[in-house]
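Engineer: Got a predicted structure here, sequence first:
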Amino acid sequence: AIHNQMLLQQIDEQGRELEALNRIGSVVTSSIFDLDEVLDQVGALIDQMIAVEAGAIYLRERDGLTVKKSFGTRGSRLEPFKVKSIEGICSYVMSRGESVLVRDASQNPHLSSLDRSFSGTKARSILCVPMVAGDEVVGAIHMWNKERGSFTAHDNKVMKAVAASLATTVASSRLQQLCERLTDMEVQDQETSPDVS
């Protein structure tokens, strides 16, 4: 009876996970023109799928790294902010394009101050996955303290899929913005050029 109950609970969790992944897929393919809206929705869906105390979606921008979206029971109150210097796990993940899973943060001497505490959350376990579009790391999804237990290899696999979809959306959104800027510049050039007829 206990074994059956555990199996039913596992099936229920997998069903919720698949539903959240499906919704994330829908969000990232339908709303690429409003990246902030996509990040808001994806952050909320990640939090539904893998409940965490704190999580952040970092994006690499021309002038550095920005936490564009935070989520989780403690992280959701944060407004976007620039990261002064990238260090620790996120630095490693973004420079190597490899995810990092730390099951017991108290045993890891390589954590930065941001890794150890984010939004008042003292790290017990950490999962950070890169967002890779083509061969460029455009950002990372960094999570602290899974609410039920530690992060698992399965969580890592699921978040890699989410990060890949989100990275494609970020790259598409940036390409769209570039096209709009170039179109605006061309229109301005045509308006300011002397008529040579």
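Structural biologist: It's in.
Engineer: Please make it C-alpha for all contacts and neighbour counts, starting now.
Structural biologist: OK.
Engineer: OK, contacts around Ser125?
Structural biologist: Ser125 sits next to 101-105, 144-146, 150-151 when contact means CA atoms under 8 Å, 6 or more residues apart in numbering.
Engineer: ah, wrong one, I meant Ser165
Structural biologist: Per CA under 8 Å, 6+ apart, neighbours of Ser165: 25, 28.
Engineer: quick one: what helix or strand has it in it?
Structural biologist: Using DSSP states H and E, Ser165 falls within helix 153-192.
Engineer: now swap in Val137 and tell me
Structural biologist: Assigned by DSSP H and E, Val137 belongs to strand 136-146.
Engineer: Now do that strand: distance to the chain's middle.
Structural biologist: In terms of CA atoms, centre = their mean, to the nearest Å, the centre of strand 136-146 is set 5 Å apart from its chain centre.
Engineer: Identify each buried residue in that strand, please.
Structural biologist: Buried positions in strand 136-146, judged by neighbour count with 16 or more other CA atoms under 10 Å: 137-146.
Engineer: try stretch 115-131
Structural biologist: Of all the residues in stretch 115-131, those buried under the rule 16+ other CA under 10 Å are 115-116, 118-119, 121-131.
Engineer: re earlier: hmm, who's touching the strand holding Val137?
Structural biologist: The contact list for strand 136-146 (CA under 8 Å, 6+ apart) reads 50-60, 90, 93-95, 97, 118, 121, 123-132, 151, 163, 167, 170-171.
Engineer: one more time with 7 Å
Structural biologist: Applying CA atoms under 7 Å, 6 or more residues apart in numbering, the external contacts of strand 136-146 come out as 50-60, 94, 97, 123-132, 163, 167.
Engineer: What is the nearest of the buried residues of strand 136-146 to Arg181?
Structural biologist: Nearest to Arg181 among the buried residues of strand 136-146: Val138, at 20.1 Å, using CA to CA.
Engineer: about what we covered before: next, format the contacts of Ser125 as a markdown table and append distance to Leu39.
Structural biologist: Output for these, formatted as a markdown table (distance: CA to CA, whole Å):
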| residue | distance to Leu39 |
| --- | --- |
| Leu101 | 22 |
| Val102 | 24 |
| Arg103 | 26 |
| Asp104 | 28 |
| Ala105 | 27 |
| Trp144 | 18 |
| Asn145 | 20 |
| Lys146 | 20 |
| Ser150 | 24 |
| Phe151 | 22 |
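Engineer: Among those, which one has the most neighbours?
Structural biologist: Highest neighbour count within the contacts of Ser125: Trp144, with 30 neighbours (other CA atoms under 10 Å).
Engineer: one more structure, for comparison:
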Amino acid sequence: MYESEIRRLQQLDTLVEMTKLINSTLDTRQVREKSIIAIMQLMDTEAASMLLLDSQTKELYFEVVMGEKKNEIQSIRIEAGKGIASHVARTGVPLIVQDAQNDERFFPGVDQTSGFKTRDILCVPIIFKERTLGVLQAINRRHGAFAGDDIVILHALANQIAIAIENAELYQDSISDGLTGIYQRRYLDLRLKEEMHSAMRYQHPLSLMMLDVDHFKQVNDRFGHSTGDEVLKKLASIMIQGTRLSDVVGRYGGEEFMIIVPHINQRDVEIVAERIRRSIANCDINGIRVTVSIGIAHFDGRPDKVEYDRLLELADGALYEAKETGRNKLVIRRPR
């Protein structure tokens, strides 16, 4: 009894700390990853995951996984009506399932992929204002690892996660471009000022890329604005795929994009920009091919002060030169 009370108090302390941690960020990815870290700390569990509900297909997909072969597991989608997680998402009722492989609701596909042999499952819904967002799962090979108190703790965590996810998504919507889903101009301006301040203070390099779609008006005139929108969305996707998580990719307006690239030398930023340029030029978008011109301003981290407007002016000037000297190319400039 004494040991169980100690464990309960430790869980409550951890719950309070993890709730603070989860609510300390408005980055949706961080919220989700910290949530699974919280489960691993709160529960005596060997694997944990967050599955989110696809509002259109009603399938569950693995958003975050901790455990064996997590990369393979994240490609799995669970059809509506299959598996214990789907049951919990549909009913909204938390469950502890012991000897899960003999439960008729059990979906074996995940174990077949991971080689993990699930014995016990603790699963709770993530619900915000009566809308099911997904489920949290803790999984063990051992029998009897979960108790009724664990449901209470995990359910409390799920409630906090639901609020944090909703807040993070609302914030993300406020700083994202409605068409492409990448950052919009107001946020880009803010982040560029922050990154410049950091680069000058700590004397690390910073690059700013401005990209403009060549002859984009012709795409709209010939194929229509809806097709033009699809082109912009595809280009945004290519830019995201061609950059690091630490880079900031956004739509600056119309067919113009901005990429803020911190902690990178001039040669490497040219490689990144050229890779993006080639990927776009080689991409067939519903039978349409487009190119981009790229202007780059590079600050090498020297203690010389460079104003925000000056870096933007250099990138714009480089972009203009790329446009005027043939398009589908990149030009780089540095402060003097």
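Structural biologist: Alright, I've got the coordinates. Note that the structure is predicted; figures quoted are calculated from it, not measured.
Engineer: And the TM-score between these chains?
Structural biologist: TM-score for the superposed pair, counting by TM-score structural alignment, normalised by the length of structure 1: 0.77. Supporting figures: 180 aligned residues with a CA RMSD of 2.8 Å.
Engineer: thinking again about what came up before, between the buried residues of strand 136-146 of structure 1, which sits nearest Gln10 of structure 1?
Structural biologist: Lys146 (16.6 Å).
Engineer: What does Val93 of structure 1 correspond to in structure 2?
Structural biologist: The alignment partner of Val93 of structure 1 in structure 2, by TM-score structural alignment, is Val88.
Engineer: quick one: its match and Lys233 of structure 2, what's the gap?
Structural biologist: Separation of Val88 of structure 2 from Lys233 of structure 2 (CA to CA, to the nearest Å): 35 Å.
Engineer: Repeat that for Thr45 of structure 2.
Structural biologist: From Thr45 of structure 2 to Lys233 of structure 2 the distance is 40 Å (CA to CA).
Engineer: all strands of structure 1, in order?
Structural biologist: 52-61, 64-71, 81-83, 100-102, 117-118, 121-122, 126-133, 136-146 (DSSP state E).
Engineer: re the thing from before, the more surrounded of Val88 and Lys233 of structure 2?
Structural biologist: Neighbours of Val88 of structure 2 and Lys233, each counted by other CA under 10 Å, are more numerous for Val88; the result is 21 against 15.
Engineer: The more buried one and Pro94 touch, don't they?
Structural biologist: Yes. Look at Val88 of structure 2 against Pro94 with CA atoms under 7 Å: they come within range, at 6.2 Å.
Engineer: Give me the common contacts of those two.
Structural biologist: The contact lists of Val88 of structure 2 and Pro94 share 123-125, where a contact means CA under 7 Å, 6+ apart.
Engineer: Export the residues you listed as JSON lines, with columns for distance to Asp309 of structure 2.
Structural biologist: As requested, the shared contacts of Val88 and Pro94 of structure 2 are exported to JSON lines (distance: CA to CA, whole Å):
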{"residue": "Cys123", "distance to Asp309 of structure 2": "52"}
{"residue": "Val124", "distance to Asp309 of structure 2": "50"}
{"residue": "Pro125", "distance to Asp309 of structure 2": "48"}
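Engineer: Okay, helices next: where are they in structure 2?
Structural biologist: All helices of structure 2, identified by DSSP state H, fall at 2-22, 28-42, 70-73, 83-91, 109-114, 148-175, 185-202, 216-223, 225-241, 266-281, 308-324.
Engineer: what sits against the equivalent of Val42 of structure 1 over in structure 2?
Structural biologist: By TM-score structural alignment, Val42 of structure 1 lines up with Ser35 in structure 2. By CA under 7 Å, 6+ apart, the contact set of Ser35 of structure 2 is 22, 161.
Engineer: Try it again at 8 Å.
Structural biologist: Applying CA under 8 Å, 6+ apart, the residues contacting Ser35 of structure 2 are 18, 22, 161.
Engineer: Quick check: of the residues you listed, which has the highest neighbour count?
Structural biologist: Ile22 (25 neighbours).
Engineer: any idea how far the equivalent of that residue over in structure 1 is from Ala167 of structure 1?
Structural biologist: Ile22 of structure 2 maps onto Val28 in structure 1, with residues paired by TM-score structural alignment. Relative to Ala167 of structure 1, Val28 of structure 1 is positioned 9 Å away (CA to CA).
Engineer: again with Glu147 of structure 1
Structural biologist: Per CA to CA, Glu147 of structure 1 is found 26 Å from Ala167 of structure 1.
Engineer: So the two - more neighbours on which side?
Structural biologist: Shown here are Glu147 of structure 1 and Ala167; by other CA under 10 Å, Ala167 has more neighbours (24 against 15).
Engineer: The more buried one reaches Ala133, doesn't it?
Structural biologist: Yes. Taking CA atoms under 8 Å as the definition, Ala167 of structure 1 is a contact partner of Ala133 at 5.3 Å.
Engineer: looking at structure 2, which of the contacts of Ser125 of structure 1 still make contact?
Structural biologist: For the contacts of Ser125 of structure 1, the subset whose aligned partners also touch in structure 2 (both residues aligned by TM-score structural alignment, their matches' CA atoms under 8 Å) is 101-105, 144-146, 150-151.
Engineer: How many neighbouring residues does the closest residue to Pro262 of structure 2 other than its chain neighbours have?
Structural biologist: Once flanking residues are discounted, Pro262 of structure 2 sits nearest to Leu206: 4.4 Å by CA to CA, 6 or more residues apart in numbering. By the measure other CA under 10 Å, the count of residues near Leu206 of structure 2 is 25.
Engineer: Leu206 of structure 2 matches what in structure 1?
Structural biologist: Using TM-score structural alignment, Leu206 of structure 2 has no partner in structure 1.
Engineer: Please report how far Leu206 of structure 2 lies from Ser176 of structure 2.
Structural biologist: From Leu206 of structure 2 to Ser176 of structure 2 the distance is 23 Å (CA to CA).
Engineer: got it, and Lys323 of structure 2?
Structural biologist: The gap separating Lys323 of structure 2 from Ser176 of structure 2 is 27 Å, by CA to CA.
Engineer: One more: Gly144 of structure 2?
Structural biologist: Taking CA to CA as the measure, Gly144 of structure 2 falls 45 Å from Ser176 of structure 2.
Engineer: Also Arg119 of structure 2?
Structural biologist: Between Arg119 of structure 2 and Ser176 of structure 2 the computed distance is 42 Å (CA to CA).
Engineer: cool, Val31 of structure 2 as well?
Structural biologist: Using CA to CA, we find Val31 of structure 2 at a distance of 18 Å from Ser176 of structure 2.
Engineer: What of Glu17 of structure 2?
Structural biologist: 30 Å.
Engineer: More neighbours: which of these two?
Structural biologist: Neighbours were counted for Glu17 of structure 2 and for Ser176 using other CA under 10 Å; Ser176 has more, 19 against 12.
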